[in-house]
Structure formats: C-alpha cells, structure tokens
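Peer 1: predicted coordinates and the sequence they were generated for:
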Amino acid sequence: MHFRPRIFFSPLPIIYIVSFFFTLHAAVPVYINSSFLSTLISEKYVGLIYSVAALLAIIALILIPRLLKLVGDYFATLLFIVLEIVALIGIAFLEDANLIIALFIISSALITLISFDFDLIVEGFSKNASTGSIRGLYLTFANVAWIIAPTLAALLLANDAYWRVYLAAAIIFIPGLFIFAGRLESFKDPLYRMLHFRRAFAIVWHDKNLRYIFSISFLLQFFFTLMVIYTPLYLHEYIGFEWKEIGPMFSIMLIPFLLLEAPLGHLADKILGEKELLIAGFFMMALATGAIYFFAAHSFALWATILFMTRVGAACVEIMTETYFFKKVSAGDAAIIGLNRSVRPFAGLIGPLVATGILVVAALPSLFLALAVLMLFGIPLAAALKDTR
C-alpha cells in the first residue's frame, strides 16, 4: 500500500481540515439564501441575483490564472478568505438592501474562487495513481460539513433571524483562515500555463474525453442548482414541511456523499473504471428525481428516502467526474481547471432561467420530471469516455 504514507506525511490533511471549515461556512446559509434575499427584493428578481453572481464567478475564473502567476496560490487564497469573512459580516449587520445584495454577489464569487484555489493545492500534492483516493478523502471532509450544515442552519434560523446564519458562517471560517495561514505557507506553486480562455476552451473541445467530462460536470451542476433552489420550496410550500423538519431531512439526504465518495474513489483507482460508476450514478439520479413527481404524501421517511437516493447517484457522479478530470490535467493547468470550475456558475446561470421557462407552462412537480429526463443524457456521455485504467 503506497497510498497511506502519501496522505499522512504530506500537507494534504491540513487542506482537508481547512476544506471542512470552508464547506461548513458556505453550506450553512446555502438553503436559506433565496428566502433571505426575498426579504430584500421581490421574489421574481431573486433568480436574477443568482445569475449576476454566477456571471461574476465565471469572469473571475477566467482572470484568476493571471493573479496566481503574480502572487501565487497561497497569498491569493488568503486574500479571498479574508474578503469572504468580511463580506459575511457585512451581510449580517448592514441594513442597506443594495449593499447586502452586492456583498452576497461578491461572496458567491469568492466561494467559487476559494474552491478553485483549493483544487490546485490538492492537485499539486496528488499523483494520478491515487487521484481517486485523494479526491475522495478531500470530498469526504467537505461532505461531513454538508451533512451538519442544514440542521445547524435550522437551529440558527429561529424567528427568521437570518443575520445569525451569516454571522455564524463568518465565525466558522475563521479557524480555517488561521490554519491555512499558519500551515500552508510553504506550498510551492507549479508553473502555471498562461492560456487565453479561448485557447483553454479549444483544448477541451478538441479532446473528446475532456469534452465529455465537462458535459457530465455541467449536468451534475445543473442538477445541484435546481435541487438546491426548488427542493426546499417544494417541500415547504407544496408538501407542507416545516424548516425544523427540512433541516434534518437534508442532513440525511447528504449522507451518501460522506459514506460513498472516498471508497468509490479508491474503487475507481484500483478495480473499476470511472465510466461504469458514472452510468450507474446517472441512472439512479434519474430514477429517484423522477419519483418526486409521483409522490405528494406528507411523510418524513418517504421524502428522506427519495432525496437520499438522489444523492447516492449524485455522489457516484461527483467523485467519478472529479477523479477522471484530475487524472487528465496537472496543477499547472490553471486555465483548464478554471474553465472546469466555471461549469458550476455557468449551470447556476442557465439553470434558473430554464426552470423559470418550464414553470411558466407547468407546475413545480413537472420540473423534477424534466430534470430526471435530462439526467438520462449523462448515460451515453459516460459510456463514450475512455477509462483511465
């Protein structure tokens, strides 16, 4: 076994711990953001705020390789973390709606940039033979935070005190700031290849496997975008669950990410290829998401089970997508990694627009059925990949 020494005698455990604090701070407000914004602006414009935030994140990801070459990943990430904490404190305590919305948009972009920087650091300490195992552990630490966050947010949100959630998010990230600043200063930046956005896009487009894995990543992020926005709305407004029930339900829903991603990453490294697990994951996502259309009973167990199964499939797709992509690139490919990470805000830009179009002509349950059908398109994309084994 060559895997264990690589993990425990490298800085990777530090970035895993920092990733936990980063993810927890971002995940605590994620399911209440839309409700909070609707107290500042009409509900019909909330989606526009998300779209602007996504667009800013895309632009930032296009520009960030230049900043990395100038100051390095360590100092860039340190700056982004400090700015993120300040932005959250501002959201918690400012009263001017325009300023709060502006800080929300900036915070959303900063979260994307910090996640991108962490990706480069993890990739810098990874070898292809162990990429699945390393990415799996990295995601597992983050997934512990995702499981804790919904229940914690429900406890903080007593009497609609949204400011508590954002202040808590800022406080949670402070230990991550100090650990990162004190333990990762020695990170040596790779030689970043300075590629223009169009050149990076051309490289991806002309590499069949990269093109397919980008498409798979888009489908996954499209799924996450719509489920994060519309599942809480559906459960609360249509099925009639209270937030104190929805919080624990979402914590249960997210358990597959914790239980499955590390062992599946190791499985992809040692036994199976990525595409078999991608196909299984998309099939499960489609089946479970489609089931939402057919049930309306007010049953905690029923909905916890359905949502749990959607994330069993999503966990398979997420870790296989991460493993496959990072076996195809190196830490120096900052422009290509940045392009890959722009898929998430791009899905965040497109998803609400598509959903709005569907909801103009159909009821909310139909949105989940349409999403299930869309996930089936991931199966032929996965089947077309050339396995890395």
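Peer 2: Sure, I can see it. Numbers count the residues shown, from 1 in each chain.
Peer 1: from now on I want contacts and neighbour counts done on CA atoms only, so please keep to that.
Peer 2: Noted.
Peer 1: the stretch 201-350 of the chain: strands as residue ranges?
Peer 2: Assigned by DSSP state E, counting those that start in this stretch, the stretch 201-350 of the chain shows no strands.
Peer 1: where do the helices sit along the stretch 151-300 of the chain?
Peer 2: In the stretch 151-300 of the chain, the segments counted as helices under DSSP state H, counting those that start in this stretch are 162-183, 197-206, 208-233, 243-253, 255-270, 274-291, 300-328.
Peer 1: and residue 148, what is it in contact with?
Peer 2: Residues in contact with residue 148 (CA atoms under 8 Å, 6 or more residues apart in numbering) are 24, 251.
Peer 1: any idea how far residue 128 is from it?
Peer 2: 31 Å (CA to CA, to the nearest Å).
Peer 1: try residue 366
Peer 2: 42 Å.
Peer 1: same question, residue 140
Peer 2: Note on residue 140: its distance to residue 128, by CA to CA, is 19 Å.
Peer 1: and the two? Which one has more around it.
Peer 2: A direct count of neighbours by other CA atoms under 10 Å for residue 140 and residue 128 places residue 140 higher, at 24 against 18.
Peer 1: the more buried one: which element?
Peer 2: Counting by DSSP states H and E, the element that carries residue 140 is helix 131-156.
Peer 1: check residue 14 too.
Peer 2: Per DSSP H and E: helix 12-27 holds residue 14.
Peer 1: and the next element down the chain from that helix?
Peer 2: helix 33-37.
Peer 1: contacts for that following helix, please.
Peer 2: 43, 46, 101, 162, 229.
Peer 1: okay, one more to line up with it:
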Amino acid sequence: MFSFFRRYSTSQVVSVYAANVVLALHFALILFANSTFLEESFSNTAISLLYAGGSILSVFIFLLIPHIIERFTIFTTALFFILCEFISIGGMAVAGNPVILATLFVLHTALISILFYICDVYLEKSTKEEVVTGSTRGTYLTLTNIAFMIAPLLTGIIVSVYGYRYVYACSALLLFPLLYMFIKWLRPIRSESEVLVPTNIPKDTTISIRNKKIFYPLFAQIVLQFFFAFMVIYLPIYLITEIGFTWKILGPIFTIMLLPYVLFELPVGYLADSRYGEKEFMIGGFLLIAATMVAITLPETPHAILWSVLLFLSRVGASFAEITTETNFFRQVDGSDEGIISLFRLSRPLAYVLAAIVGTISLAYLPFTALFLVLAGIILVGVIVLLPMKDSR
C-alpha cells in the first residue's frame, strides 16, 4: 500500500485522500459496534449519556482547536490527537474496568470528529495550493464512503470469530499507517493561523438564522446528523437485543445499507446541478428516511433480506439529503464565512448530544421500537421547516 501511494506523495491532495481513507476505516470498524460492545457493561441510558458526554467534549475541543493549531501547528496537533486516539481505542480493547472503558470511549468520541476536521482542513488548503477543481471533494467523499461501506463486513467477521475486543485492536492498529502518512507525506501547512478562525457560536448562529439561504441547509444538516447519530447509537442495540440478529449477519446487512452513498451521491449531485435543483432531492430524501423509520418498526423477526432492503432504502434517502445539503450550503458561503462553516461542522457533535437526550427521554416512557417513530416524527417536522427553501442554482 505504501509503495503505491509513495509515487504520488508529491501531491498533497492524494496524500490527504489516503490518510482520510485510513482514518475512515479505523472509525468505521467500530462505529456500529460501539453501542453493543458498551451494552455488555452499561445500560442503554448510560450509553446515551456516554455519547452525549463525548460529543460535548468534542464541541469544547472544537472551539479551542483554532487556538491550539495557531500555537502548536496543525501538523503537531494532528500527531498528538492520533496518539491520543490510539490510547483510547487500544485501551478499550483491553480495559476491564467499566469506569476506564467509559472514560476512553468519551475521549474517542471527542477526538474522532477533530481528526476528520483536521483532514478536511488539509484538503481545503491543498486544493487552494494545487488549484484542483470541485471534483476533489466529490472524490474525497466517495473514497470515504467506500471505506465506511467495507468496514461493517469486516466488523461482522471479526466479532463473530474473535469477539469485540479484537475489532478495537484492529482499529487501533490502523492508526500506525495513519501516523506514518502524516509524518512522511503531509507537510505542515504554511500560514496556519489563517486557516482557521475561532468560532463565535452566538454571532454565527444569529447570522445563520437571519440569512435564510444559510439557515435552511444548516438546519437540514443538523436534522441529517441527528438521524445518523440516532441510528449509530440505537439501531445496533435494537437489531441485536430486540430482533435477534448476530454480528455474522449484521455485518453484510450494514454493508448493503451503506451502498447508496457510493452509488447515488455523485449522480444525484450532477442531477441537482443540471436539472432539478437541490430542494427536490433533499425533501424527497428526508421523506424516504421518515417512511423507512416507520417501516422498520413493523418486522419482528431477523429476516436478513427484508432488513437489508429497509435499511438500504433509508440510506438512499440519506444519500440524497447529504449531497444536496452540502452542495446547497457550500454554494451560499465562501472563504470569508469561516465561522459559519465551522458551525456547519459542529452539527455532528451537537446532533449526537441531541440524539442522546431524545433517546434517553424516549426510552424512559416508550418501548424501544417507538424510538424510530419518534425519529420519523422529528424528520417530518424538519421537512415542514425546509419547505420554503429555495434552490441555490
């Protein structure tokens, strides 16, 4: 693998592609396993609180990251966070004490968003330097999605044969090639103080609410990330404890579920550009998500084909919403709107906090199945809010 990429190491963009794919594979290996692994030591309510705690810490670090990078450089910051991530995931592979396990998971939840953010900053700076076209980001997302699609299949095999802790060990080991890539290929960015600006949440939120062209895609992003967070936290637990699946079957099901991101995002992006605009695909995608959330409450048996179809359809909707949300948002902002862009990136950890709160409250009064009806209702409310939105083209 290293010999393949070394030929292209003069290209900062390709180096960022490679690093981001390895980071995505590292994260995706454990993404859907986290909840069911933690369930061996914690209640569903406690798991929700752990996700919320890690996401709050992520927001806090995110607000500090411009100052950290300005003082220590983005290159040094990346190396430090990779080492911290190795400690957290490697520690989870061997930790026997629930308190230590919880602490390491919260640390991982906080760090992973920052590491993806750092890769994103490298990509932005590299594209500015190398004058590449907008297709760079499309390729970046597609390669990331391929890694996320492959990983659940590997997770299912490893968990079925060796158990959860080996998944975390494999995930931790992937950080070594990532560290190598940063040291050998990703040179320090020049003028790093100009790459990021501190996020002023009250000011940027006010600007976003007043400017409807920014508000609608930002709101759509929060709704979409809420859906992602809800499914990551609660879907694996539901399928294993309530429906009766094993990871041997869940791995292939999750891989099929994630196929739409690879199959549809680029074609939908092209159609939204050339014919229909973003709004139709965005609203249609959210409606499809809501419909499938209602539908998955109906089956009560582990029928692999049926569940594969339902979850595949849910991610068809999500892929439509994701590409059109990003396209619409980035057409409304430019380099002078760094604070607004930072707020857009903050949507992921904020959505995890909201999803954990809603899930905890819902589980206190409703059966597990009803969680997905709650999710469908929230998405439909989001669709109503988005109806006045205008296409950007």
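Peer 2: Thanks, I have the structure now. Only a predicted model underlies this, so the values are computations on that prediction, with no experimental measurement involved.
Peer 1: superposed, what's their TM-score?
Peer 2: For this chain pair, the superposition-based TM-score is 0.89 by TM-score structural alignment, normalised by the length of the first structure; 382 aligned residues with a CA RMSD of 2.7 Å.
Peer 1: picking that back up, let's have the contacts of helix 33-37 of the first structure in CSV, adding distance to residue 23 of the first structure and neighbour count.
Peer 2: CSV is the format used below for the contacts of helix 33-37 of the first structure (distance: CA to CA, whole Å; neighbours: other CA atoms under 10 Å):
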residue, distance to residue 23 of the first structure, neighbour count
43, 27, 13
46, 23, 20
101, 21, 18
162, 19, 21
229, 18, 19
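Peer 1: about what we covered before: for residue 387 of the first structure, find the nearest of the helices of the stretch 151-300 of the first structure.
Peer 2: helix 274-291 (6.2 Å; CA to CA).
Peer 1: report the angle between the axes of the closest one and helix 255-270?
Peer 2: 160 degrees (axes from the mean of the first three to the mean of the last three CA atoms, to 10 degrees).
Peer 1: now the angle from helix 274-291 of the first structure to helix 208-233?
Peer 2: Going by the same axes, to 10 degrees, helix 274-291 of the first structure makes 30 degrees with helix 208-233.
Peer 1: average distance between helix 274-291 of the first structure and the second structure?
Peer 2: Superposing on the second structure and averaging over aligned pairs (mean CA distance after the TM-score superposition for the first structure), helix 274-291 of the first structure comes out at 1.5 Å.
Peer 1: could you do stretch 215-224 of the first structure as well?
Peer 2: Mean deviation for stretch 215-224 of the first structure: 1.0 Å (mean CA distance after the TM-score superposition for the first structure).
Peer 1: where in the second structure does that stretch fall?
Peer 2: Residues 219-228 of the second structure are matched to stretch 215-224 of the first structure when aligned by TM-score structural alignment.
Peer 1: how about the contacts made by the closest residue to residue 320 of the first structure other than its chain neighbours?
Peer 2: In this structure, residue 320 of the first structure finds its nearest non-sequential neighbour in residue 274, 5.4 Å apart by CA to CA, 6 or more residues apart in numbering. Counting by CA under 8 Å, 6+ apart, residue 274 of the first structure makes contact with 268, 320-321, 323-324, 387-388.
Peer 1: in a markdown table: those, plus distance to residue 348 of the first structure and neighbour count.
Peer 2: Output for the contacts of residue 274 of the first structure, formatted as a markdown table (distance: CA to CA, whole Å; neighbours: other CA under 10 Å):
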| residue | distance to residue 348 of the first structure | neighbour count |
| --- | --- | --- |
| 268 | 29 | 25 |
| 320 | 21 | 28 |
| 321 | 18 | 22 |
| 323 | 22 | 26 |
| 324 | 22 | 26 |
| 387 | 29 | 15 |
| 388 | 29 | 16 |
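Peer 1: which of those does the second structure keep?
Peer 2: Here is what carries over to the second structure from the contacts of residue 274 of the first structure, by both residues aligned by TM-score structural alignment, their matches' CA atoms under 8 Å: 268, 320-321, 323-324, 387-388.
Peer 1: off-centre distance for the helix or strand containing residue 109 of the second structure?
Peer 2: Counting by DSSP H and E, the element that carries residue 109 of the second structure is helix 98-130. On the basis of CA atoms, centre = their mean, to the nearest Å, helix 98-130 of the second structure is displaced by 11 Å from the centre of the chain it belongs to.
Peer 1: coming back round to it: and the match of stretch 215-224 of the first structure, how far out from the chain middle?
Peer 2: Computed by CA atoms, centre = their mean, the chain-centroid distance of stretch 219-228 of the second structure equals 11 Å.
Peer 1: repeat for stretch 251-270 of the first structure
Peer 2: With CA atoms, centre = their mean as the basis, the mean position of stretch 251-270 of the first structure lies at 15 Å from the chain mean.
Peer 1: what lies in contact with that stretch?
Peer 2: 129-137, 139-141, 143-144, 146-151, 274, 304-305, 307-309, 311-312, 315-316, 319-320, 323, 389.
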